[in-house]
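Engineer: what shape does this take:
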Amino acid sequence: MVRVLIVDDSPTVRAVLRRLLAPHPDVQVAGEATNGQEAVDLVLKLRPDVVVTDVEMPVMNGLDAIGRIMEMRPTPILVITSRANRDRLAVAFEAVRRGALEVLPKPEAPEGWEELAQRLPELVRTASGLPAHRPVLKSPRHLPRVAPRVVEWILLGASTGGPGALRAFLAALPPAVQVPILVVQHIAPGFEDGLAHWLARETGRDVRVAESREQLKPGAVRLAPANAHLRLAADGSLEVDTETPPRQGHRPSVDVLFESALALRPAHVVAVLFSGMGSDGASGLLQLKRAGAVTAVQDEASSAVFGMPKQALELGATEVALPPEELAHFVAVTCGEEG
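Structural biologist: Here you go, the predicted structure:
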């Protein structure tokens, strides 16, 4: 039985979330809180398996509550919040930095609640089986030896747990690494601008949502739009595709991005697969490795969900598995920059 604490200052939202979880006999709403302070108190009292919370609430906001919970009794946390504007979304992704596992949109239309009804129970079950915090390595491990090469593209793929990993990776990547970076992060529509804004603020890099036919400058970071595949075109520009169906249920698809680089110069590509459920990106990473690219994945100890990286390792798509900060150093060395 997965015991869930629901936290939101709106009685209507709390009631709807209860109804979404009610049909699932293996999920039980253990309690409800109307603000962050109540959430902290109930986490200590009820010891739920998962917390589902908003970020904007009275008395104590969700961000402060997440920080307190992760200090006092680390618990997997899912954030459900509105996507009113870019700054508000950036606050939501700050919750990831403080320990939240995933950020989900608070639906604004009936069809949105139907989609959440399908996704939330699965996420709650997954979150309940995960450690609420990950060990921090006290000293760098010995990095795999790699010969420096000319790198033209850095390709990154991520899903659940990805925003925090991407932040750590980009923040640790030395400024001297001036290579265009393309990112596919599975994300709800309307959240990509907030993620880009947050990553730019946190890392100091030029992070934006990708546009078709865009030619990237060195060091620029572009995110795939929600509900659109992102590809590298033959001339090195970007292609945003909203017509091709989802791949394995995903649009954007990490595999689609990785495979698009095969037609260019894969030997000058570095591709990294971060935390996420499922197997998206594993096949594409294997194809890139066979074509001469440098490949790596996030390791199990630092991954919120060791699904996509595990699939890649089992396929033989890479032998390199490291935490995000060490992946940044590995990529820097590959690019000829020691960091």
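Engineer: from now on I want contacts and neighbour counts done on CA atoms only, so please keep to that.
Structural biologist: Fine.
Engineer: which ones are touching residue 215?
Structural biologist: 236-238 (CA atoms under 8 Å, 6 or more residues apart in numbering).
Engineer: if any of the residues you listed are buried, give me the ChimeraX selection for them.
Structural biologist: In ChimeraX, this line selects whichever of those come out buried by 16 or more other CA atoms under 10 Å:
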select :236,238
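Engineer: out of the contacts of residue 215, which are inside strands?
Structural biologist: With DSSP state E as the criterion, strands contain residue 238 from among these.
Engineer: for the contacts of residue 215, which one is nearest residue 208?
Structural biologist: Comparing the contacts of residue 215 against residue 208 with CA to CA places residue 238 closest, at 12.9 Å.
Engineer: that closest one touches residue 232, doesn't it?
Structural biologist: Yes. The pair residue 238 / residue 232 is scored as a contact, 5.0 Å apart, by CA atoms under 8 Å.
Engineer: all strands for the stretch 201-339 of the chain, in order.
Structural biologist: With DSSP state E, counting those that start in this stretch as the criterion, the stretch 201-339 of the chain has strands at 207-209, 221-223, 229-232, 238-241, 269-273, 294-298, 321-322.
Engineer: go on, the stretch 51-200 of the chain?
Structural biologist: Counting by DSSP E, counting those that start in this stretch, the strands of the stretch 51-200 of the chain are 77-81, 102-105, 153-158, 181-185.
Engineer: show me the one of those strands that comes nearest residue 57.
Structural biologist: When these are compared (using CA to CA), the closest one is strand 77-81, at 10.6 Å.
Engineer: can you list contacts of that closest one?
Structural biologist: Against strand 77-81 from outside (CA under 8 Å, 6+ apart): 50-56, 66, 92, 95, 99-106, 124, 127, 132.
Engineer: and if you look at stretch 156-168?
Structural biologist: Contacts of stretch 156-168 (CA under 8 Å, 6+ apart): 93, 96-97, 101-102, 181-187, 195, 199, 202-203, 254, 271-277, 281, 303-305, 324-325.
Engineer: show the buried residues in these.
Structural biologist: 93, 96-97, 101-102, 181-187, 195, 199, 203, 254, 271-277, 281, 303-305, 324-325.
Engineer: still on that earlier bit, pick the most buried one from the strands of the stretch 51-200 of the chain.
Structural biologist: Highest mean neighbour count among the strands of the stretch 51-200 of the chain (mean count of other CA atoms under 10 Å): strand 181-185, with a mean of 26.
Engineer: run this one through as well so I can compare:
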Amino acid sequence: MKSNKISVLVVDDSALIRRLLTEIINAESDMQVVATAPDPLVARELIKLHNPDVLTLDVEMPRMDGLDFLERLMRLRPMPVLMVSSLTDKGSEVTLRALELGAVDYIAKPKVDIASGLQGYAELIAEKIRACSQARVASRAGHKASDQAQLRAQAVAASRKRTSYSTTEKIIFVGASTGGTEAIKDFLIDLPADMPAILITQHMPENFTRTFAERLDKLCTLRVSEAVHNQRILPGHVYIAPGNLHLEVTRSGANYMTFLHEGEPVNRHRPSVDVLFYSAARVAGANAVGVILTGMGKDGAAGLLEMKRAGAYTLAQDEASCVVFGMPKEAIAVGGVDEVLPLTQLPSRVIEHLGQRINRV
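Structural biologist: Purely as a prediction, here's the structure:
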């Protein structure tokens, strides 16, 4: 008989990491490690044997690369996967590719003193495993994402407008967490180049946000970059909150400006969606559109409510299209959402709303 606990299979070539993750997971009353594996080939047999609820997966391992294993796994037996990656440029690139292939989330290994660092992450690791166990898993492996990305990047390069935009009053704010990297890509990818400026907070560490922005910039007609402090916000551009810095919008005369700071974490996050959304309510008011996407926890719910109270139009991704429905669910529960839609309908609804607003002016 299968236990009520969340069963976890730990796959990592490091005996130290396997032991530490096992200790952290087994210390929680609602989860347990059913087996560990030093490489994907051993893991494959253990998956058949134990049918785990969640798999933690390292990237660089002997006998088979973690990404190759993940791609095969998501094609043949889709299941919730939590990547364990390094806090490096290479690690961020590989992790984003893993999320494209269908991994639910990731946990970053500390750069130094792994033992104490992972112990410090114990609560976060447990939370992520719980979220993974409830996640809607959809394989992207069969979609030949890399081929599609290359074709789209070529089309964007050929069609992207090199216009110098003037300022506009309209501005869009987006918040996301677990599952958000792919949701944000899907939200942005078909938006036209003449959109109002878009500010985004996605829960990610340093290095990851820059790599994420660079990948999006190659795929989107909009210009996408990691936000810089005290930067003029222009239409046709997307600004991603840097890892470990809060992003806010401020005013300088007629212009919207970025404001980055190292304030205390909010809802245990820096950057925090609530910090961005509260600034949107203060500064942009009814000229703002707020969008909350898939994610674990409640970050952004209170801020989106404040935006709505200030006159902003607010949307949430629906449960069926979310990887994890936590953040949209909390925003809906507190009354902060005007409309709930599938991810595929959010871009066109934002465009429609902005067209209606502009026509009324």
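Engineer: got a TM-score for the two of them?
Structural biologist: Once superposed, chain against chain, the TM-score is 0.86 (TM-score structural alignment, normalised by the length of the first structure); 320 aligned residues with a CA RMSD of 2.3 Å.
Engineer: quick one, helices of the stretch 1-150 of the first structure?
Structural biologist: Using DSSP state H, counting those that start in this stretch, the helices found in the stretch 1-150 of the first structure span residues 11-21, 36-46, 62-72, 86-98, 110-128.
Engineer: need the ones you listed in a markdown table with distance to residue 333 of the first structure, can you?
Structural biologist: Formatted as a markdown table, these follow (distance: least, CA to CA, whole Å):
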| stretch | distance to residue 333 of the first structure |
| --- | --- |
| helix 11-21 | 47 |
| helix 36-46 | 43 |
| helix 62-72 | 34 |
| helix 86-98 | 26 |
| helix 110-128 | 34 |
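Engineer: wait, which of those helices is closest to residue 175 of the first structure?
Structural biologist: Using CA to CA, the helices of the stretch 1-150 of the first structure put helix 86-98 closest to residue 175 of the first structure, at 21.3 Å.
Engineer: which residues are in contact with whatever residue of the first structure lines up with residue 12 of the second structure?
Structural biologist: Residue pairing (TM-score structural alignment): residue 12 of the second structure is matched to residue 8 of the first structure. Counting by CA under 8 Å, 6+ apart, residue 8 of the first structure touches 14, 32-35, 53-54, 57.
Engineer: how much space separates the aligned residue in the second structure for residue 228 of the first structure from residue 11 of the second structure?
Structural biologist: Here residue 228 of the first structure is matched to residue 245 in the second structure, going by TM-score structural alignment. Distance from residue 245 of the second structure to residue 11 of the second structure, counting by CA to CA, to the nearest Å: 32 Å.
Engineer: between these two, tell me which one has more neighbours.
Structural biologist: Taking neighbours as other CA atoms under 10 Å, residue 245 of the second structure and residue 11 compare with residue 11 leading, 28 against 23.
Engineer: distance check, that one against residue 177 of the second structure.
Structural biologist: In terms of CA to CA, residue 11 of the second structure sits 24 Å off from residue 177 of the second structure.
Engineer: residue 276 of the second structure now?
Structural biologist: 14 Å.
Engineer: overlap in contacts of the two?
Structural biologist: Joint contacts of residue 276 of the second structure and residue 177 (CA under 8 Å, 6+ apart) do not exist.
Engineer: neighbours around the aligned residue in the second structure for residue 319 of the first structure, how many?
Structural biologist: Taking TM-score structural alignment, residue 319 of the first structure has residue 338 as its aligned residue in the second structure. When neighbours are counted by other CA under 10 Å, residue 338 of the second structure registers 14.
Engineer: once you drop chain neighbours, what's closest to residue 338 of the second structure?
Structural biologist: In this structure, residue 338 of the second structure finds its nearest non-sequential neighbour in residue 314, 5.2 Å apart by CA to CA, 6 or more residues apart in numbering.
Engineer: so how far is residue 333 of the second structure from the one you found?
Structural biologist: 13 Å.
Engineer: which one of these two has more residues nearby?
Structural biologist: Set side by side, residue 314 of the second structure and residue 333 show more neighbours around residue 314, with 24 against 11, by other CA under 10 Å.
Engineer: help me confirm that the more buried one comes into contact with residue 286.
Structural biologist: No. With contacts counted by CA under 8 Å, residue 314 of the second structure stays clear of residue 286, the gap being 10.3 Å.
Engineer: distance-wise, check whatever residue of the first structure lines up with residue 199 of the second structure relative to residue 206 of the first structure.
Structural biologist: Using TM-score structural alignment, the equivalent of residue 199 of the second structure in the first structure is residue 182. Separation of residue 182 of the first structure from residue 206 of the first structure (CA to CA): 12 Å.
Engineer: find residues that contact each of those two.
Structural biologist: Joint contacts of residue 182 of the first structure and residue 206 (CA under 8 Å, 6+ apart) are residue 221.
Engineer: identify the residues contacting residue 100 of the first structure.
Structural biologist: Residue 100 of the first structure sits in contact with 66, 76-79, where contact means CA under 8 Å, 6+ apart.
Engineer: actually residue 227 of the first structure, not the one I wrote
Structural biologist: Residues near residue 227 of the first structure by CA under 8 Å, 6+ apart: 188-189, 242, 251-252.
Engineer: hmm, try it at 6 Å
Structural biologist: Residues in contact with residue 227 of the first structure (CA atoms under 6 Å, 6 or more residues apart in numbering) are 251-252.
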